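In: Got a predicted structure here, sequence first:
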Amino acid sequence: MRDWENLRFFLAVARSGTVLAAAKELRVSHSTVLRRIDQFETSLDSKLFRKLQRGYELTQAGETLYAQAQDVAADIDRVLADAEGKDDATGGVLRISQPEIGILNMYPLYAGFRRLHPDITLQIHSTMQPSNVNQQEVDIVFRISESPPDLLVGRCLGQVKAKAYAHQQYLAGLGSQHNSGDYQWILWQPTAEANLALLARENIIDPNVVMYGASMPDVVSAIHHQMGAGFLSTQQAKLHRNLVPLFDGRVFAHYSVWMLTHRDLRNSTRVKTFMRFMADNLNLD
């Protein structure tokens, strides 16, 4: 059975001549386009592109397929566009999967969205586990990832920056002559495999870790109650005026934030309305 999605990736690369331009058009990662083209060529047992220094050039087989496929793809898009979103309206339930509070706080934006669209009910799932958008367990997912999954469409909203923070009263208690070696550390450890002590040990000489938190709210609360220093997103830290950035505000890590939905839901009125609002109003700087 042929995968019609691979045809869309083929057409995007054929039109643009580069994988990067195709990735921007399809709103997916560079690696996803490469993987899809490789899958398509393998399934057809035919080489469709020649990789040149300036980009991708169609082979004779690719030119033949491109000439025949454009009309077919247009017909498929028209059929799907006519079918999708028929039973949708700017109302009902919108299921959203988001990272834990403490990494990214969306609630100020959710509140603004609800004021504009009171007929839409938001069903929020806060988890670091990947919700299955492909099986449509949720409608929209916010993911911190450098490579979003296949079959999902959306956009990168920017980057979350991680810095080290401590409460100003905690720092005052260390005295004016303290140095970084005096800090006690509160670190996020949601699983045994995802131990953020590594971030501290890569950047801090012999860190004195006094607490591991299984969730980011635990870490935020411990730092807020002056138990020690820890790594937080700058977006989260702005919500707490008494938190002070350490190490002259050095950024220790960057994480890309993607807002994604299943391709079958891209014409849903609820989904389009929400995604447009979030993209226009989320500020990660």
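Out: Perfect, I can see it now. Residues are numbered from 1 along each chain as shown.
In: only C-alpha atoms for contact and neighbour calcs from this point on.
Out: OK.
In: for the stretch 51-200 of the chain, what spans make up the strands?
Out: Secondary structure of the stretch 51-200 of the chain (DSSP state E, counting those that start in this stretch): strands at 55-58, 92-98, 120-126, 140-144, 152-167, 184-188.
In: Give me the helices and strands touching the shortest one, please.
Out: So that's strand 55-58. helix 4-16, strand 49-52 (3 or more C-alpha pairs under 8 Å, 6 or more residues apart in numbering; DSSP states H and E).
In: Touching the following helix or strand past the first one from outside, list them.
Out: Read in the C-terminal direction, the helix or strand following helix 4-16 is helix 19-26, with elements assigned using DSSP states H and E. If you take C-alpha atoms under 8 Å, 6 or more residues apart in numbering as the criterion, helix 19-26 is touched by 9, 12, 13, 16, 29, 30, 32, 33, 34, 55, 56, 153.
In: One more to weigh against that first structure:
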Amino acid sequence: MFDWSDLRVFLAIQRTGSLSAAARTLRVNQTTVGRRLAELEQALGARLFDRLPAGMVLTGAGEELLPHALGVEERALAVERAVSARDSAPSGVVRLTCVESLGSRFLAPRLGELHSRHPGLRLEVLTGSHVLDLTRRESDLALRLGKPVEPGLASRKLGRMGFALYGTRALLGARPPVHVEDARGIPLLAFDESLAHLPESRWLAKVMGEAVPVLRSNSTSVLFEAALAGLGLAVLPCWLAEGSGLMRVGAAGEGVEREMWLAVHPDLRRVARIRAVADFLAGLIAREGPRLAGASA
């Protein structure tokens, strides 16, 4: 008889495609993942994955096991959510996912207020462009730029975030461009191709034509620091750029806005610790609303 927890290992490998990535997801070492998979395969008497150069690929036996493993996972998570919902005090771990710039430069300096209110909370802030799955408890709360599209989530709009084009005074000269299009020819900084789908990336490509950026990055923080150093113009969140010494390019209304949404699994939204963090975020964003939206966005 196999250990039911080995199914978590099986699903992690299937979702990530490798032992090392599964180990990072499960927060264990790669040796443990390999051992647990071997034990599961021995217990079932079947090889579940083919180890190919491109990664771990399900065998026929693995394909047959997959829907059953997903069903067990969903039932286990439902039990976990039901038990969590009985919490009465805002204490324990809450995992929040958001984009890197929001987490490091906006939220982190303000989390002391949350800790003062609820010292029993332990917050984990996970940043990056990868969207974590709330239904599988990869995260408890998600602060996203754009309305969540996954089915079955409870979400609410918290506010707006404005983006505009910024550069140093030295780069823009004594007479800064009146309109964004007038800045064509000035060195440009932009997101890399992996983030070309973002509204701010599409807007920049539209207004700057065929300009080739001198720097591309998947990090807002990298673009911000490069813009501060005078390397080029960058589309940045207004709350990040204003007051930094950078000058805004273009007139009021020349920029782009994105909606800020908070998402949670509906079974967890009444859990005290999660509700406490959600209420804090909603209040913080409402209070900082004009700054986040950009006074001239």
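Out: Happy to help now that I have it. As the structure is a prediction and not an experimental result, all values here were calculated from the model.
In: Just give me the neighbour total for the residue lying closest to residue 272 of the first structure once chain neighbours are set aside.
Out: Counting by C-alpha to C-alpha, 6 or more residues apart in numbering, residue 272 of the first structure lies nearest to residue 266, which is 6.6 Å off, once chain neighbours are set aside. Using other C-alpha atoms under 10 Å, residue 266 of the first structure has 20 other residues around it.
In: cool, residue 44 of the second structure as well?
Out: Counted with other C-alpha under 10 Å, residue 44 of the second structure comes out at 14.
In: again, but for residue 164 of the first structure
Out: By other C-alpha under 10 Å, the burial measure for residue 164 of the first structure, its neighbour count, is 23.
In: With adjacent residues omitted, what lies nearest to it?
Out: residue 231 is the one closest to residue 164 of the first structure (C-alpha to C-alpha, 6+ apart), at 4.4 Å.
In: Give me the neighbour count for that neighbour.
Out: Residue 231 of the first structure has 29 nearby residues by other C-alpha under 10 Å.
In: Return the residues in contact with the aligned partner of residue 213 of the first structure in the second structure.
Out: By TM-score structural alignment, residue 213 of the first structure lines up with residue 217 in the second structure. Contact partners of residue 217 of the second structure, counting by C-alpha under 8 Å, 6+ apart, are 190, 191, 192, 223.
In: so how far is residue 206 of the first structure from the counterpart of residue 191 of the second structure in the first structure?
Out: Mapped onto the first structure by TM-score structural alignment, residue 191 of the second structure lines up with residue 188. Going from residue 188 of the first structure to residue 206 of the first structure by C-alpha to C-alpha, to the nearest Å gives 17 Å.
In: what does residue 87 of the first structure give?
Out: Taken as C-alpha to C-alpha, the span from residue 87 of the first structure to residue 206 of the first structure is 59 Å.
In: now do residue 126 of the first structure
Out: With C-alpha to C-alpha as the criterion, residue 126 of the first structure and residue 206 of the first structure are 33 Å apart.
In: Also residue 43 of the first structure?
Out: 53 Å.
In: quick one: which of those two has more around it?
Out: Shown here are residue 43 of the first structure and residue 206; by other C-alpha under 10 Å, residue 43 has more neighbours (13 against 10).
In: would you say the more buried one is within a helix?
Out: Yes - under DSSP: H, G, I helix; E, B strand; the rest coil, residue 43 of the first structure falls within a helix.
In: Would you check that residue 192 of the second structure makes contact with residue 220?
Out: No - assessed by C-alpha atoms under 8 Å, residue 192 of the second structure is found out of contact with residue 220, at 10.7 Å.
In: neighbour count winner among those two?
Out: residue 220 (20 against 14).
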